[in-house]
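**Student:** Compute the structure for the input listed below.
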Amino acid sequence: MTTINEDRLQVISALQVQIQSFPQGQSADFSRWVDTTSRMLERLFSDQSIAQKFVLLTRAGILQAQLYLENLITDINAGLFDDAKPLNEIDEAHFHLIISRVLHNFDKHIYEMYQKPVHGNGTLKLESLADISLGNEYDVQRLLYSLLRPIFPEARVEVPTDGGYKGYRFDIFIDSYETVIEVKCSRPNMTERKLTEEIGSDAFHYPKKHIYFFIYDKARIITNVDAFCKNYNRTHDSKQIKTIIIQPVKMI
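**Tutor:** Next up is the predicted model:
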């Protein structure tokens, strides 16, 4: 089964052959051919403006008609007539931009939702919000997932996978983009070395194309955030690995 653009290319190629049969200069046969071809182009592209432009340009002669058909082929091959994606579909580049922004600005959500003074006419009380605390990575995962799921409803949590001799669970998994988000939350008794070992193991065993390590460094065990991120932002075995670290100024 051919695609619509393949059909368009075949028709235009046939038109290029047909136009060679006309003598140079205007003729009654050429005028009829232009009329027929314009109607064909309108049906083929579902766009009256393409047919109208063809008629206007070819009034100058066969050379202009040939040039217009060549330009149509160039535009088709360049993807200018590809079907538009649904407005609610997010391409891969914008997907990763959104993920990156949500992760890098995670602390801003915490401030706006739980720490910023509340409006006097609201029913939420700052004292009640202060009772909410991110104690471990499960809490961080829950909050992060609540931010991502309205944007990517297909996102799932705690997704099991077969890692060979040892099974793994993806903290947050978005299958259609082959993306895993692994959440870490540091503890006072956790060392930076232990954290790097966990990340190294996950990066090696996780089979997905894109892996994000989101580290909520509540205990501030990472001594050099820039160096840590640089070390774990890499491409390894066709995996794109990115690391985002949030060190909260005010603990919640």
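**Student:** Could you use CA atoms for every contact and neighbour count after this?
**Tutor:** OK.
**Student:** got a list of contacts for stretch 152-171?
**Tutor:** Under the criterion CA atoms under 8 Å, 6 or more residues apart in numbering, residues 141, 145, 148-149, 172-175, 180-183, 205-206 lie in contact with stretch 152-171.
**Student:** Give me the subset of these lying in helices.
**Tutor:** Among the contacts of stretch 152-171, the members found in helices (DSSP state H) are Q141, Y145, L148, H205.
**Student:** list the contacts for the spatially closest residue to the first one that is not a sequence neighbour?
**Tutor:** The reference is to Q141. Leaving aside its chain neighbours, Q141 sits nearest to V183 (6.2 Å; criterion: CA to CA, 6 or more residues apart in numbering). Contacts for V183 were tallied using CA under 8 Å, 6+ apart; they are E137, V140, Q141, D171, F213, F214, I215, Y216.
**Student:** Please generate a structure for the following sequence too, so the two can be compared:
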Amino acid sequence: MNKTEAIERLENLKERACQLAGERRGSSDFNKWRRDTEVAIERIFGEKTRHSKDFMEIRYSLGIFTTATPNSAFDNAYKNGVRYAITVLESLIDEIKEYWKEDLESLTQELSAIGKVELLIRRFHKVARQLRSRYGSRSTIEIEDEYDVQDLFHSLLRIYFDDVRPEEYTPSYAGSASRVDFLIKQEKIIIELKKTRQGLSAKEVGEQLIIDSQRYQAHPDCNTLVCFVYDPEGRVANPKGLENDLTREVNGVPVIVFITPEQ
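**Tutor:** Model prediction:
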């Protein structure tokens, strides 16, 4: 079970416990929740671990009582036990969040094709920055213009996709043909790259992307258009706002805009 699945499972059990805290003791829902939680903790952390022991030792009833003990005392013991179980689950969730590493293979297997493209886009700047530091100050790729962005991003796309076609021609639009930066053939995703520069305002970037979205949707393999704007100098003042404004559906084709790195 990967990190995300473990957190979601425990969060679900915690939510069920919160509901049980307001119900009567001894219900069938409580018995099922208790067993489900025991099994989940064993699956996540392993059998006979401290995590299982901590949960198994929780008591939901009085240890000592007499015939004169009021029902309210039993009710309070039940509620206190459920509340303590919620605290234990919260601690287990925090432990996973803080100490577990992401299972990258499992994560990427679960991602859609668009999700994989987004992951590469979001990490592009870190990769570009890391390439600057090479052993013995050896030469490397410097991201100075859009061609450099294309070269590096093309290599990254090969991690997940086998059929990546650069500079694919589109059918004629408004009397002239044009080329898209990348076509991921099987997934029918077209990717257009841009790099901000001096003299290219956010408004102009937006206008170019609007024109591109209208032009590229004519391509027969365009089920989704992804626009990647690389802005290492932070020239776009409100990147999230521009992303939200330009991410839309144009004539039935989803257009998704990413501006990175996030400032």
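**Student:** Make JSON lines out of the contacts of V183 of the first structure and add neighbour count and distance to F228 of the first structure.
**Tutor:** What follows is the contacts of V183 of the first structure, written out as JSON lines (neighbours: other CA atoms under 10 Å; distance: CA to CA, whole Å):
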{"residue": "E137", "neighbour count": "21", "distance to F228 of the first structure": "19"}
{"residue": "V140", "neighbour count": "20", "distance to F228 of the first structure": "20"}
{"residue": "Q141", "neighbour count": "23", "distance to F228 of the first structure": "21"}
{"residue": "D171", "neighbour count": "20", "distance to F228 of the first structure": "21"}
{"residue": "F213", "neighbour count": "22", "distance to F228 of the first structure": "11"}
{"residue": "F214", "neighbour count": "23", "distance to F228 of the first structure": "12"}
{"residue": "I215", "neighbour count": "22", "distance to F228 of the first structure": "11"}
{"residue": "Y216", "neighbour count": "25", "distance to F228 of the first structure": "13"}
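**Student:** from the residues you listed, which is closest to E92 of the first structure?
**Tutor:** F213 (18.4 Å; CA to CA).
**Student:** follow-up on the earlier one: from the contacts of stretch 152-171 of the first structure, which two are the most distant?
**Tutor:** Within the contacts of stretch 152-171 of the first structure, R149 and H205 form the most distant pair, 25.2 Å apart (CA to CA).
**Student:** ok, and what's touching stretch 38-50 of the first structure?
**Tutor:** Contact partners of stretch 38-50 of the first structure, identified using CA under 8 Å, 6+ apart, comprise R8, A51, Q52, F54, V55.
**Student:** any idea which element the first one lies in?
**Tutor:** Going back to what we said before, that points to R8 of the first structure. helix 4-19 (DSSP states H and E).
**Student:** what's the matching range in the second structure for that helix?
**Tutor:** Against the second structure, there is no aligned range for helix 4-19 of the first structure (TM-score structural alignment).
**Student:** need the next SSE after that helix, C-terminal direction.
**Tutor:** helix 28-45.
**Student:** related to what we said a few turns ago, can you tell me which of the contacts of stretch 152-171 of the first structure has the most neighbours?
**Tutor:** Neighbours here are counted as other CA atoms under 10 Å. On that basis the top member of those is V180, with 26 neighbours.
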